[in-house]
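> What would the 3D arrangement of this be:
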Amino acid sequence: MAETHAPMEMESDYATEFQVNQRVISLGEVAVYPAECQPLVFRRTAKLIRKADPEAYHLSLIQRGEGHVTLGKETRTHRAYDLHTSDTSRVWEIQTGREPLRFIGVEIPKAVLPLPAREADRVIGGRLSAREGTGALLAQFLTRMVADSRSYRPSEAPRLRTVLADLVAAVFAGALDAERSLPYETHRRTLALSIRTFIRENADDSRLDVPSIAAAHHISVSYLHRLFQQEGDGTTVGRALLRQRLEHARRDLLDPLLREMPVHVIAARRGFSHAAAFSRAFRDAYAMTPTAYRQTTPTTTGGGE
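The predicted structure follows:
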């Protein structure tokens, strides 16, 4: 753990039988590491800083347990869905609670973060929330990255690193009400990711359309279209919305518990106002009708061995 972040002193009442589960997702200069460990104390001392300083910011999304963080003369307690921050160039101490601590850690060099150091330094040690706003978006991104990491290709690392750095910078800037300090590209990419997350979470609402997506983010329809064009993957806003609805419907069609639910009902619950339009869109996407697709899953029958 010390090698992942920076040299640290660590002690634990469980030292003789200490258990930690950690893996590292490397994104070049940036590292993400989900970890779970028994109660312990971390210390970053002035002596260790003089010995080695990678000049990086650390951020932890706490998923379970708590940590009591002392930075300078102030101690703050961070709990589940809080975002803890620290700096390898500062002295600090973290004492975890009595229960095992589970978190997703992020190590990001200061030079990589698209936010002036004078701004980022003001955030370190403060309590940031992962329950709402950009903090929630960052938490969702980290959680999905950890869950899907084994499916990523090495060529995707630069893109993921950029998105993660943008999100961390946006969280820091939001805490300072300093969004104007963010580069335009960082703001644009963060907004685009927020919109895609919004679409994914609200696609089942049949009232959701391009104008309502733009209105929810306080931007014009033309700027919304331009954001997606600048993403460069050829996906339009309307296509992104349709793709989410089709994917949700596809999963429903394969769900044994929904086997008796009519196709038109599945279409309606996934945001399609017209069954015929759903059937056409589904056939275009998956090269077969919804009914035929459903039949590709064998019917599960009961019975003993």
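> Only C-alpha atoms from now on, for both contacts and neighbour counts.
OK.
> Counting neighbours, which bits of stretch 138-148 end up buried?
Going by neighbour count (16 or more other CA atoms under 10 Å), the buried part of stretch 138-148 is 138-139, 141-143, 145-146.
> Tabulate these in JSON lines, adding columns for distance to residue 70 and secondary structure.
Converted to JSON lines, these look like this (distance: CA to CA, whole Å; DSSP: H, G, I helix; E, B strand; the rest coil):
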{"residue": "138", "distance to residue 70": "24", "secondary structure": "helix"}
{"residue": "139", "distance to residue 70": "23", "secondary structure": "helix"}
{"residue": "141", "distance to residue 70": "28", "secondary structure": "helix"}
{"residue": "142", "distance to residue 70": "25", "secondary structure": "helix"}
{"residue": "143", "distance to residue 70": "27", "secondary structure": "helix"}
{"residue": "145", "distance to residue 70": "29", "secondary structure": "helix"}
{"residue": "146", "distance to residue 70": "28", "secondary structure": "helix"}
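> Now render those as JSON lines, adding distance to residue 286.
JSON lines is the format used below for the buried residues of stretch 138-148 (distance: CA to CA, whole Å):
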{"residue": "138", "distance to residue 286": "32"}
{"residue": "139", "distance to residue 286": "32"}
{"residue": "141", "distance to residue 286": "27"}
{"residue": "142", "distance to residue 286": "30"}
{"residue": "143", "distance to residue 286": "29"}
{"residue": "145", "distance to residue 286": "26"}
{"residue": "146", "distance to residue 286": "28"}
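> Leaving out the residues flanking it, which one is nearest to the residue minimising distance to the centre of the chain?
Centrality entry for the chain: nearest residue to the mean C-alpha point is residue 141, 1.2 Å, by CA atoms, centre = their mean. Nearest residue to residue 141, sequence neighbours excluded (CA to CA, 6 or more residues apart in numbering): residue 164, at 7.9 Å.
> Can you give me the buried ones in stretch 173-181?
173-175, 179, 181.
> Not counting its own residues, what contacts that stretch?
For stretch 173-181, the external contacting residues (CA atoms under 8 Å, 6 or more residues apart in numbering) are 115-116, 119-120, 122-123, 128, 134, 170, 182, 187.
> let's see this one next to it:
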Amino acid sequence: MGYTVLSTTSVPAEQRFDWWCDLIGRSVAPVRIRSGHTSDFLADTGALDLGAVRLTTMSFPPIHSLRTPALIRNSDPEGYELALILDSEMSISQSRQDSRLSTGDFALWNTSLPYEGKGLGGTAGPLLRGIVLHLPRSGFPLPGGRMDRLLARALPGRSGAGAVLAAFLRSVVDQAPSLEGPALDRMGTVALELTAAFLAHHLDAHDRLPPEARNRMLLARINAFIEDNLAEPALSPASVAAHHGISVRTLHYLFRQQRETVSATIRSRRLARCHAALSDPALRALPVHAIGARWGIADAATFSRSFRGAYGITPAEHRRSTLPAPPATRPARAGSGRPARSVKEGCAPGQ
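Below you'll find the model as predicted:
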């Protein structure tokens, strides 16, 4: 089943809160929810089945949720839930651990244990937003006893392995409407492996991960490093390998299942940045060769040749075909004795 989003706006205002609570209980896990916004509860929930894992997106006003022993006895999916806080402040308590979370943090909880959560409000508006990854406890590559050490802790998702996992989850949500069939299963496998590697990092338990998971996390970190350093002329397979403490041979081995080699990946991503920059009216005054240099391709001839090889036209031809012609000069008035002046270029509304 593809990505489905359900909103409380589809039901009458007085029914929205009860409808949403029932939806969360059936799609996630039964919880007792209180809110000061029950008279007109504006919220939505999206669901995506990725095979190995399930993903839920949520947007809702401040709430207080409680999962009690009675609710656990009534229904327990026997899993872990890993939440990425996209835009909110919240607190969570489980297993005598209390944490306050902010935008960019992850939080893990166990559906078989009581917990309490409080959504404290969004940082950019009245609604809280997040992504929840539902993980099976059975067969998870890390032992449950060690996983429980992470329950209700604020796990940073703004750098390192956390940033890699957060970026992946956001991209899955962004592309969810176009994902189907085998692609969903592949995304689920990647999500499970990246999550295991992220949690293993916080448990110092990398040795417990299968080699596939360790390699996938390392490859994701390498791709993120390349993306962040495209403007550096010295970026190369050797510099990438040195930064990550591996040999160039190992780096090429990791890339064997990707569509491009390491060098080709660096080149194609640089050219894509140049392609976009040449179409940007704000950069019209920047010479073509300077656009290439801005993204690490210092030699003008190499830039032109590589760009033509990738897109079939030169950088200058691409710029002329995508940017409107510069404004014409205004002729001097007869007898004024003054030369013509160029019309000052301004931004159109919305640019």
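> returning to that earlier point: just give me the match in the second structure for the residue nearest to residue 141 of the first structure.
With TM-score structural alignment as the criterion, residue 164 of the first structure lines up with residue 191 in the second structure.
> residues near that match, how many?
For residue 191 of the second structure, the neighbour count with other CA atoms under 10 Å is 24.
> Surely it is within a strand?
No: Residue 191 of the second structure is assigned helix when assessed by DSSP: H, G, I helix; E, B strand; the rest coil, not a strand.
> need the contact list for it.
Residue 191 of the second structure is in contact with 53, 165, 168-169, counting by CA under 8 Å, 6+ apart.
> which of those residues lies closest to residue 132 of the second structure?
Nearest to residue 132 of the second structure out of the contacts of residue 191 of the second structure is residue 169 (CA to CA; 9.4 Å).
> Now do the contacts for whatever residue of the first structure lines up with that closest one.
Aligned by TM-score structural alignment, residue 169 of the second structure pairs with residue 142 of the first structure. Residue 142 of the first structure sits next to residue 104 when contact means CA under 8 Å, 6+ apart.
> Residue 323 of the second structure and residue 283 of the second structure: what is the separation?
Counting by CA to CA, to the nearest Å, the gap from residue 323 of the second structure to residue 283 of the second structure is 10 Å.
> how close does the counterpart of residue 248 of the second structure in the first structure sit to residue 237 of the first structure?
Using TM-score structural alignment as the criterion, residue 248 of the second structure maps onto residue 221 of the first structure. To residue 237 of the first structure, residue 221 of the first structure is 10 Å away according to CA to CA.
> Show me whatever sits in contact with both of these two.
residue 210.
> need the helices for the stretch 101-250 of the second structure, in chain order.
144-147, 160-175, 182-203, 211-228, 237-243, 248-254 (DSSP state H, counting those that start in this stretch).
> Packing partners of the shortest one?
Under the contact criterion of 3 or more CA pairs under 8 Å, 6 or more residues apart in numbering; DSSP states H and E, the helices and strands touching helix 144-147 of the second structure comprise helix 182-203.
> go on, the fifth one?
Using 3+ CA pairs under 8 Å, 6+ apart as the contact test, the elements touching helix 237-243 of the second structure are helix 211-228, helix 248-254.
> Strands of the second structure, start to end?
Here the second structure has its strands, by DSSP state E, at 4-7, 32-34, 44-49, 54-60, 64-67, 79-87, 89-94, 97-101, 105-110, 115-121, 128-136, 155-156.
> which residue numbers in the second structure go with stretch 46-60 of the first structure?
Using TM-score structural alignment, stretch 46-60 of the first structure pairs with 69-83 in the second structure.
> how long is the matching stretch from one end to the other?
21 Å.
> what about the closest residue in space to residue 23 of the first structure that isn't next to it in sequence, neighbour count?
Nearest non-adjacent residue to residue 23 of the first structure, counting by CA to CA, 6+ apart: residue 33, 5.5 Å away. Close neighbours of residue 33 of the first structure, defined as other CA under 10 Å, add up to 20.
> What lines up with residue 33 of the first structure in the second structure?
Aligned partner of residue 33 of the first structure by TM-score structural alignment: residue 56.
> hang on, its match packs against residue 29?
No: with contacts counted by CA atoms under 8 Å, residue 56 of the second structure stays clear of residue 29, the gap being 11.8 Å.
> which of the helices of the stretch 101-250 of the second structure is buried the deepest?
Among the helices of the stretch 101-250 of the second structure, helix 182-203 has the highest mean neighbour count (mean count of other CA atoms under 10 Å), at a mean of 20.
> quick one: it to chain centroid distance?
Centroid separation between helix 182-203 of the second structure and its chain, computed with CA atoms, centre = their mean, to the nearest Å, is 14 Å.
> same deal with stretch 312-323 of the second structure?
That offset, for stretch 312-323 of the second structure, works out to 31 Å (CA atoms, centre = their mean).
> Could you do stretch 83-93 of the second structure as well?
With CA atoms, centre = their mean, you get 16 Å for stretch 83-93 of the second structure.
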